[in-house]
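Engineer: let me see the structure of the following:
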Amino acid sequence: MKKLTTSFLAAVLFITSPAMAQTAGKISGQVADNNNKPLQSVTVSLLQPKDSSLVKAAVSGNDGAFEFTTKKAAGYIISYAMVGYETKYSDSFYVKEGDTYIVKNVQMVAATNKLQGVTVIAKKPMIEIKADKTVFNVEASINATGSNALELLQKSPGMQVDNNDNISMKGKSGVKVYVDGKMMQLDTKDLAAYLKSINSDDVEAIEMISNPSAKYDASGNAGIVNIRLKKNKKFGTNGSTNLGFTQGVTPKGNGSVALNYRDKKINLFSNVGANIGEYRNTLRLFRIQKDTAYNQQSINTNDNKNINIKAGADYFIDNKNTIGFLATTNFGNNEWSSNTNTPIFYNPTGKFVKNLKAVNIVPGNRTNANFNVNYRYADTSGTEINFDADYGLFRGRSHSYQPNYYYGDNDNLIYSVINRNSTPTDINIYTAKVDVEQKLGKGKLGYGAKTSFVTTKNAFDFFVDNSEGTPVKILDRSNQFKYTENVNAAYGNYQRQLNAKWSIQTGLRMEQTNSEGDLTREDGVIQADNTVKKSYIDFFPSAAVTWNLHKNHTLNLTYSRRIDRPTYQDLNPFENKLDELTYEKGNAFLRPQYTDNVELTHTFMGIINTTVGYSHVKDYATQVTDTTNNATYVQQQNLATQNIININIGSSLPINKWWSGYANIWYNYQMFDGAIGTKALKVNIPGYGAYLQQSFILGKDYTAEMSGWFSGPSVWAATWKTKPQGGVDVGLQKLFWKKKATVKVSATDIFHTSPWKATSDFGGLRINAGGSWESQTVRVNFTYRFGSNQIKSSRDRKTGLDSESKRIK
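Structural biologist: Presented below is the predicted three-dimensional model:
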């Protein structure tokens, strides 16, 4: 880590030191639209006149102003670019060393006035660093080809996905995943299955927001990840088709078709995507419990068939009022299976005791659907009103067949135990919300309210085959679990630019929660956790201060308080037997965890972002591994107070006009103080990692990309110490057929360094674990775009299911 940090800082000093050695000049100006109103966020590029190569880039501010510093006397031209407007160029001019040059004010014209029949291709950088978030533009990445959404998160800066598909950001767990502004309320297993069903061809960008404002739901102690799916952005009729093939251990395929129509009154958009294939992973688990050693080796397969459908319509009543409808559905049919071999030994002498051979076959299907109705009002005074009504549903059905066979010395069968279970899950989510933004004084006031109502029904029917092979229901291990939850929220948020150097944002969100969980056991036994009711009110403040202390230096200080409520399935206190020696169970008394986050970010020259942060987590909840008798189980528990200190440095790397990239390094130090049951837990451990991406323009419509990630030793679930891992991907892209078609070829994890290893030694249980998945693949993707290419920005749609749908597992 020390070498990596030193090299990165040395590179920064190398890039910036020549500019500091000369007398700086200034170039300034202002950009407006054709009504002479200042235009914000225009990309202003300082170019060399002889070949239009880039010298420096800037973005216009709230007043349309921009400014460059120059290193030496030279001639320049300036380009002005913004989506929806024609690109403009200044006349060439000459600036002497140390002089100030004021460029003539420029007015930009909307592109739709003059672009009929003209193809405009706007290329986004792969990574964008913004004041409130980092954006991974998936469309701009070659190595993203053929990936699913979960794999894309692994490739995103500062993101990690562990061997159990738990997602963390900058070393912090509790990330809330949104898809098109809707929070996916799924547990880890079902969320991973859903994200794996989304193809990279259907993803436009991934937004990572570490400190959301009061406008967002308070869920998510590590922040928010929003996966933006592609939608219509053009006038006329247009669409695209994608076909992909992946070869890992087994072949896999995916494809999608998008068709859109838009004019001045209506916008219709649709997308259908599907994937099919078998995914394999391995698990090695050596554990010592009391006087017995278990050496478990498993091969797991997941045979997936998924279809995603998205359709929507917007009707523009007039220039102020819009109504819209959006429906997204996912149908998944899969069969998960596991083949496990576990030799068992008497640990003091190493003497063989017996061998457990277990098979688990779990066919199942999942349906996830969301329906949204939206009304939007916006006028020229800056007032905007959005109203959303949503209904979401999740239906899951699975049946497990899990025989366990015990063999002796001569591989003779001693006895067998055959388990079966059925686990249907029904979840319904109803939400309504309103958001208002309007000018107040010299700033902008935002306020709104939301209500949500959730009902879940889970059944767990457990069977054991008798001596005749007939399944017999075990009543004391079968149950029905019903959970209802109502959350009512209101918020206010105010932001203002105080002057040219200072801006502020502050907000407060109130959330009132009422919940009840009812467990009905088939044997009629009533226990303390059969019915659990909760009602509480929480307040979640947020604030941000930005200080432009110099044209090359900006400081941004943010604070927010967040909550993580338990997923609906984690509250169900049933025991789900994985095999005779391992099982998982829910926890009806699981409490929400609360997090206070504070971050200070320094931006240098608009290129390098350095963030220092601190988080304090109360009632930290995670999946705990513990023992009872000769069995091991996992359960979500509130086990500790967690404190995290983190440092993150990210920078775009514009090396020259044909070579660019992005680099990110991070470090955190986690401190846990608590207990698992009666066993004290006090763990302090550092973690670090890096992400690097390089893009190359090769000419003749060829581009190439190389990217890699690395995570150093860290801690997972407080008791697991993980080993280093990482991966390197390479890719090549070719445009043809007048740039309407694209072929991408990529290879992932070319050095096969992604497999994981971890150890745990806590409470008398020692575990040495490891595993791998199909990280090493070759992928080929073909895309063809047809129809109108006139660029027209689509309206931003945020639905009301953002917080609730993510808590479904």
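
Engineer: contacts, neighbours, all on C-alpha from now
Structural biologist: OK.

Engineer: could you pick out the longest helix of this protein?
Structural biologist: Longest helix in the chain, counting residues (DSSP state H): helix 2-20.

Engineer: which elements pack onto the helix or strand following that one?
Structural biologist: Counting by DSSP states H and E, the next helix or strand C-terminal to helix 2-20 is strand 25-33. Counting contacts by 3 or more Cα pairs under 8 Å, 6 or more residues apart in numbering; DSSP states H and E, strand 25-33 is packed against strand 65-70, strand 100-102, strand 106-108.

Engineer: now do the contacts for the most centrally placed residue in the chain.
Structural biologist: Nearest residue to the geometric centre of the chain (Cα atoms, centre = their mean): residue 225, 3.8 Å. Residue 225 is in contact with 175, 176, 177, 178, 206, 207, 208, 209, counting by Cα atoms under 8 Å, 6 or more residues apart in numbering.

Engineer: can you do 7 Å?
Structural biologist: 176, 177, 178, 206, 207, 208, 209 (Cα atoms under 7 Å, 6 or more residues apart in numbering).

Engineer: what does stretch 203-214 rub up against?
Structural biologist: Applying Cα under 7 Å, 6+ apart, the external contacts of stretch 203-214 come out as 132-139, 222-230, 491-493, 507-509, 541-542, 558-560.

Engineer: now it: buried residues?
Structural biologist: Neighbour-count burial for stretch 203-214 flags 203, 204, 205, 206, 207, 208, 209, 210, 211, 212, 213, 214 (criterion: 16 or more other Cα atoms under 10 Å).

Engineer: distance of the first one from residue 368?
Structural biologist: For residue 203, the distance to residue 368 equals 18 Å [Cα to Cα, to the nearest Å].

Engineer: mind checking the longest strand of the protein?
Structural biologist: strand 351-378 (DSSP state E).

Engineer: packing partners of that strand?
Structural biologist: Packing contacts for strand 351-378, counted by 3 or more Cα pairs under 7 Å, 6 or more residues apart in numbering; DSSP states H and E, involve strand 321-346, strand 384-407.

Engineer: which one of these lies closest to residue 458?
Structural biologist: Shortest separation from residue 458 across the helices and strands packed on strand 351-378 is recorded for strand 384-407, at 9.5 Å, computed as Cα to Cα.

Engineer: how far off centre is that closest one?
Structural biologist: Chain-centre distance of strand 384-407: 19 Å, with Cα atoms, centre = their mean, to the nearest Å.

Engineer: let's see this one next to it:
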Amino acid sequence: MRQFYLLLLVVWSQCAVYAQETATTLTGKVVTETLPMEFVNIVLLDWETKKIVTGAVTDADGTFSFAIAPGTYAVKASFLGYQNYESAAIKVESGKSHIIPLINLKQDGKLLNEVVVEATAKKPLIQLQSDKIVMNVENSVLSEGNTALELLEKAPGVMVDNDGNISLRGKQGVTIMINDKKTYLSQQQLTNLLKGTSSSSISAVEVITNPSAKYDAAGNAGVINIKLKKNARNGFNGSVNANYGRGRKNRFGSGLNLNYKTGKYNFYGSYDQYYRGESETFTFDRNFYTDATRQTLEKFSNQYSVTDEPLKTNNFKAGLEYDLSENTFVGFKVSGDIGSYTNNSMSENKVRSADTSLLSDALTNNHNHSKWNSMSYNGSFLHKFDSAKQEISADVDYTHSRFRDNALLATQFNPTPVQQAYESTRRGMTPSSTSIFVAKADYVYRVKEKLSFEAGWKSMALSPDAGCVGT
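Structural biologist: All right, here's what the predicted structure looks like:
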């Protein structure tokens, strides 16, 4: 028994020491001139790798705080209309609280003026509501020339890495919704969809860091709800949009929105197409040493890669809404998404010994082609009680999507003094299809402005079918 108590004491002591070594707080404040700035995106980066460690959003006083392990970090601050800020290396020691020097963001001239003029004419660009932060895109400078993914990069607390992975306040596993409906897509499919959706079709972006049960959020990272535009004017009306841009490649898109409202009926439909050309060039230089001290060079490699990545998307929807009464509404909608993405890359890699003798000379061509199509059907019901404090809603959704990926990897190894010439070829095909049926009902009672009671029911059936063929 003494040995048992002694073991517990040792374990407790080790845990206490560990907690003491890792308990560290890093705080800071963001201002513009002397005024505190709210909703500023703060990202904590690992100093060496520049990878995101965590994130935060400043409060009404412009302050933010991180609880982190000892290490060396950098802090990055960004806000629409202001120049980005990135700190020098910040060394965080164990068991000490660290305060970052005051961060003073500078205005970005013309862009800030455009944002203020556009936003104040209709709605403020950023709105803080009881359960979410809303970025009003419609009628702002953000409504043109951006994709949905680029909009998310500007939303408070949202971070998007180079691969299109989305995090909220530094947490992965964010639930993405479009018009209050969850998108049952893989990471690659979701990234392609957001890249192919024009900002001109988006009304607002809602950031919900503490979602209620009705949002059905997986994990605790939060919810991002993208609200698409809806036309409710009487009579027949519509709009046409087109955009063009160029970086290394051309990017262009166009869209059509039509709406006809008469009496209790509202008919609507839209179509958007988008093409994004993209090319990237990489150069990698690597050194390999004989041991961990990195004193003696064994060999080194020089790699050059270039990619061509065209993306094509087509999105459409059509629907009918009918007012059963002043407070009761029903609707039906069908929507679809058809697209393709190709990644063609060429890579040359030479490996040499420390005396520059050629050890390996490889030329690799990689061709990856993905295409998909998805159809969704929705029936909805909404009733608002006379007091306007209570409402009940119901939705039935069915979605069927198909995805197919073909890959070819061919490598030609040229002869060297230590290696004979040979070829390596790999092929792969990944077909998949998914059918999803979801039915749900929700009840909301708003007790007062910042207090509400919610209850709901949901049922879902999922039928996935995936395969993989490789040679």
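
Engineer: could you find the counterpart of the residue nearest to the centre of the first structure in the second structure?
Structural biologist: Mapped onto the second structure by TM-score structural alignment, residue 225 of the first structure lines up with residue 224.

Engineer: separation between that match and residue 145 of the second structure?
Structural biologist: Separation of residue 224 of the second structure from residue 145 of the second structure (Cα to Cα) stands at 21 Å.

Engineer: picking that back up, now, of the helices and strands packed on strand 25-33 of the first structure, which is deepest in the fold?
Structural biologist: Of these, the one with the most neighbours on average (mean count of other Cα atoms under 10 Å) is strand 65-70, at a mean of 21.

Engineer: what about that strand, distance to the chain center?
Structural biologist: On Cα atoms, centre = their mean, the centre of strand 65-70 of the first structure falls 35 Å from that of its chain.

Engineer: so it matches what in the second structure?
Structural biologist: Alignment of strand 65-70 of the first structure against the second structure: no match, by TM-score structural alignment.

Engineer: what lies in contact with that strand?
Structural biologist: So strand 65-70 of the first structure is contacted by 24, 25, 26, 27, 28, 29, 30, 31, 58, 59, 60 (Cα under 7 Å, 6+ apart).

Engineer: can you pick the most crowded of these?
Structural biologist: Within the contacts of strand 65-70 of the first structure, neighbour counts (other Cα atoms under 10 Å) peak at residue 31, which reaches 25 neighbours.

Engineer: surely it meets residue 81?
Structural biologist: No - the pair residue 31 of the first structure / residue 81 is not scored as a contact, 10.4 Å apart, by Cα atoms under 7 Å.

Engineer: and residue 340 of the first structure, how far from residue 301 of the first structure?
Structural biologist: Distance, residue 340 of the first structure to residue 301 of the first structure, using Cα to Cα: 12 Å.

Engineer: again with residue 620 of the first structure
Structural biologist: Plainly put, residue 620 of the first structure is 32 Å away from residue 301 of the first structure if you go by Cα to Cα.

Engineer: neighbour count: the two, which is higher?
Structural biologist: Higher neighbour count among residue 620 of the first structure and residue 301: residue 620, with 27 against 18, using other Cα under 10 Å.

Engineer: map the more buried one onto the second structure.
Structural biologist: By TM-score structural alignment, residue 620 of the first structure lines up with nothing in the second structure.

Engineer: tell me if residue 620 of the first structure really is in a helix.
Structural biologist: No - counting by DSSP: H, G, I helix; E, B strand; the rest coil, residue 620 of the first structure is not found in a helix; it is strand.

Engineer: what's the closest of the contacts of strand 65-70 of the first structure to residue 376 of the first structure?
Structural biologist: Among the contacts of strand 65-70 of the first structure, and counting by Cα to Cα, the member closest to residue 376 of the first structure is residue 60, at 27.7 Å.

Engineer: one step back: what's the helix or strand for the residue nearest to the centre of the first structure?
Structural biologist: Here residue 225 of the first structure is assigned to strand 224-229, by DSSP H and E.

Engineer: for that strand, give me the average deviation versus the second structure.
Structural biologist: In the superposition against the second structure, strand 224-229 of the first structure averages 1.0 Å from its aligned positions (mean Cα distance after the TM-score superposition for the first structure).

Engineer: who does the helix or strand just after that strand touch, helix- and strand-wise?
Structural biologist: Scanning forward in sequence from strand 224-229 of the first structure by DSSP H and E, the next helix or strand is strand 236-247. Packed against strand 236-247 of the first structure by the contact rule (3+ Cα pairs under 7 Å, 6+ apart) you find strand 251-262, strand 777-787.

Engineer: so what's the gap between the helix or strand following the shortest one and the chain middle?
Structural biologist: Meaning strand 777-787 of the first structure. Downstream of strand 777-787 of the first structure, the next assigned helix or strand under DSSP H and E is strand 805-806. From the chain centre to the centre of strand 805-806 of the first structure is a distance of 13 Å (Cα atoms, centre = their mean).

Engineer: how about residue 395 of the second structure, what's its match in the first structure?
Structural biologist: Residue pairing (TM-score structural alignment): residue 395 of the second structure is matched to residue 388 of the first structure.

Engineer: so what's the closest residue to residue 231 of the second structure other than its chain neighbours up against?
Structural biologist: Closest residue in space to residue 231 of the second structure, ignoring its immediate chain neighbours: residue 259 at 6.5 Å, by Cα to Cα, 6 or more residues apart in numbering. By Cα under 7 Å, 6+ apart, residue 259 of the second structure lies in contact with 231, 236, 237, 238, 267, 268, 269.
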